[in-house]
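**Student:** model the following, please.
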Amino acid sequence: MRAPKALLAVPLALALAACGGGSGEGPSGDGGRRAAGKAVPGATVTVADSGLGTILVDGRGRTLYAFTKDKDTSGSCGAECIAVWPALTGSAPASAGRGVEAGLLRGERRAGGAVHVTYGDWPLYYYVGDATAGEVNGQGLDGEWFAVSPDGKLVRTAP
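**Tutor:** Modelled structure (predicted):
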C-alpha cells in the first residue's frame, strides 16, 4: 500500500528544515530550495502544458502554485509552511516568459529584502514534493494549493 503524498511531505519537510532550506528561486539550480535571505536575481515565469492544462512554471519548468489562504498578494505561508512550499523569490522582480501576461506579474518586497513573485492576486510557491520539471504533486493538496493558469486563475482540475 502506498502512503498518501501529503504524508510523504512531512519527512521531506523535516529534512529540508534541518538543512536550512527556505524560500528560493528554481532557476538557480537549487530546486527551489535556496536558504532564506539568499534570493537570486533573474527569476523567470513562463508557461508549460501539463496534465492540468497550461500552467505557470519557472524558467526550469517547475510548477508554480498558489495558496488559497493568501489574500491581496500578501503571503500567509509561515515558516513551517515555507519549509514545504518554498516561495518563488528573487532580489529583483521576475521577468515574463512566453505565454505570461506581463501586467499580471509583480513582486512583493518581504522582510529581508527578497521579492516574492506574485501573479495576479497570487504569491507563487514551489512544492518540495515536485522533484523535476513537469511534476504537479502539490496540485489540490489540503484543498488549498493549486497551480495557476496564464490568466491568473487557479487551476482546480485534479492531476
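
**Student:** please make it C-alpha for all contacts and neighbour counts, starting now.
**Tutor:** OK.

**Student:** chain neighbours aside, what residue packs nearest to Y65?
**Tutor:** A147 (4.3 Å; Cα to Cα, 6 or more residues apart in numbering).

**Student:** ok, now which ones touch that neighbour?
**Tutor:** Listed by Cα atoms under 8 Å, 6 or more residues apart in numbering, the contact partners of A147 are I55, L56, T63, L64, Y65, A66, V136, Q139, L154, V155, R156.

**Student:** show the contacting residues for the residue nearest in space to the middle of the chain.
**Tutor:** Note on the chain: the residue nearest the mean C-alpha position is Y125, at 1.8 Å, using Cα atoms, centre = their mean. The contact partners of Y125, by Cα under 8 Å, 6+ apart, come to L64, Y65, A66, F67, W85, P86, A87, L88.

**Student:** farthest-apart pair in those residues, please.
**Tutor:** Farthest-apart pair in these is F67 and L88; separation 12.5 Å (Cα to Cα).

**Student:** so the two - more neighbours on which side?
**Tutor:** It is L88, of F67 and L88, that has more neighbours when counted by other Cα atoms under 10 Å, with 31 against 22.

**Student:** S95 and D58 touch, don't they?
**Tutor:** No - S95 is beyond contact range of D58, at 10.1 Å (criterion: Cα atoms under 8 Å).

**Student:** to compare against the first, here's the next sequence to fold:
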Amino acid sequence: MRARIAVLGAIAVIGLAGCGGSEKDPGRSGQGPAVEKAGEAAGIKVSPSGLGPIITDRSGRSLYAFTKDKAGTSVCEGECIATWPALAGKAKAALGEGVDRSLVKHSQRSEGTFQATYGDWPLYYYAGDAQPGDLDGQGVDGEWFVVGANGKLVKREA
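**Tutor:** Next up, the predicted model:
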C-alpha cells in the first residue's frame, strides 16, 4: 500500500510540474516577462502613469523604446533582448483603448514573430518591472524610455 501511495504521489508531483502557466515571473526568473499567452496576439493600449498616458500591454505593463532603434527596426538582440524582451507575437498586436491606430506598425523579427511599433519605436518590456504600472526601466542607461500616447518618447524621470 505504501509503495502504491508513493508511486501515485510521484506521478502527481511530475504532473503538476508540467502544468506551469504561460506567464513567467517577470523580474525574478531572469527571463523577463512573457505576459501574452502562447498563440495569442500581443496587445497594446494607453494607460495612465506618473509620466502621463503611456503605451502598455493589455495587462498594463509598461512598454519601452530603445533610442538606438531606427525607423521602426529593432537592433536589440542577444543579451539585450534577455533584459528587454520584445512585445512580439505570431500575429500582429491587437489594439486597445486610447491607441492611435495611425501610429501602429509591425516589424518582423529574425525569429519570425511580429514586433509592435508605436510612432516608429519598437516596443519592449523591462525584465526588472515586476508588475503592471512599474516604471523601473525608465531612463536606463539614458537609452530606454516609455512611449507616450502621442508616439513620442517620454524622457522625464519616473
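
**Student:** TM between them?
**Tutor:** Superposed pair, TM-score by TM-score structural alignment, normalised by the length of structure 2: 0.78. Supporting alignment: 132 aligned residues with a Cα RMSD of 1.8 Å.

**Student:** circling back: and the helix or strand hosting the residue nearest to Y65 of structure 1, how far from structure 2 on average?
**Tutor:** If you go by DSSP states H and E, A147 of structure 1 is part of strand 145-147. Following the fit onto structure 2, the mean deviation recorded for strand 145-147 of structure 1 is 0.2 Å by mean Cα distance after the TM-score superposition for structure 1.

**Student:** in strands only, show me the contacts of A147 of structure 1.
**Tutor:** I55, L56, Y65, A66 (DSSP state E).

**Student:** any idea what the third one aligns with in structure 2?
**Tutor:** Applying TM-score structural alignment, one finds that Y65 of structure 1 aligns to Y64 in structure 2.

**Student:** ok, so what distance separates its match from V7 of structure 2?
**Tutor:** 48 Å (Cα to Cα, to the nearest Å).

**Student:** who has more neighbours out of those two?
**Tutor:** Per other Cα under 10 Å, whichever of Y64 of structure 2 and V7 has more neighbours is Y64, with 31 against 12.

**Student:** check contacts around that one.
**Tutor:** Y64 of structure 2 touches L123, Y124, Y125, Y126, G137, Q138, W144, F145, V146, V147, counting by Cα under 8 Å, 6+ apart.

**Student:** only the buried subset of those residues, as a ChimeraX command please.
**Tutor:** To isolate the buried members of the contacts of Y64 of structure 2 in ChimeraX, using 16 or more other Cα atoms under 10 Å:
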select :123,124,125,126,137,138,144,145,146,147
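
**Student:** would you format the contacts of Y64 of structure 2 as JSON lines with distance to G32 of structure 2 included?
**Tutor:** Shown next, in JSON lines, are the contacts of Y64 of structure 2 (distance: Cα to Cα, whole Å):
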{"residue": "L123", "distance to G32 of structure 2": "14"}
{"residue": "Y124", "distance to G32 of structure 2": "10"}
{"residue": "Y125", "distance to G32 of structure 2": "8"}
{"residue": "Y126", "distance to G32 of structure 2": "7"}
{"residue": "G137", "distance to G32 of structure 2": "12"}
{"residue": "Q138", "distance to G32 of structure 2": "16"}
{"residue": "W144", "distance to G32 of structure 2": "16"}
{"residue": "F145", "distance to G32 of structure 2": "17"}
{"residue": "V146", "distance to G32 of structure 2": "17"}
{"residue": "V147", "distance to G32 of structure 2": "19"}
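
**Student:** what's the longest helix in structure 2?
**Tutor:** helix 2-17 (DSSP state H).

**Student:** find residues that contact each of F67 and L88 of structure 1.
**Tutor:** In contact with both F67 of structure 1 and L88: L124, Y125, using Cα under 8 Å, 6+ apart.

**Student:** buried residues in stretch 28-48 of structure 2?
**Tutor:** 31-36, 41-47.

**Student:** do the same with stretch 113-132 of structure 1
**Tutor:** Per 16+ other Cα under 10 Å, stretch 113-132 of structure 1 contains these buried residues: 114-130.

**Student:** among these, name the ones in strands.
**Tutor:** V115, H116, V117, T118, Y119, W122, P123.
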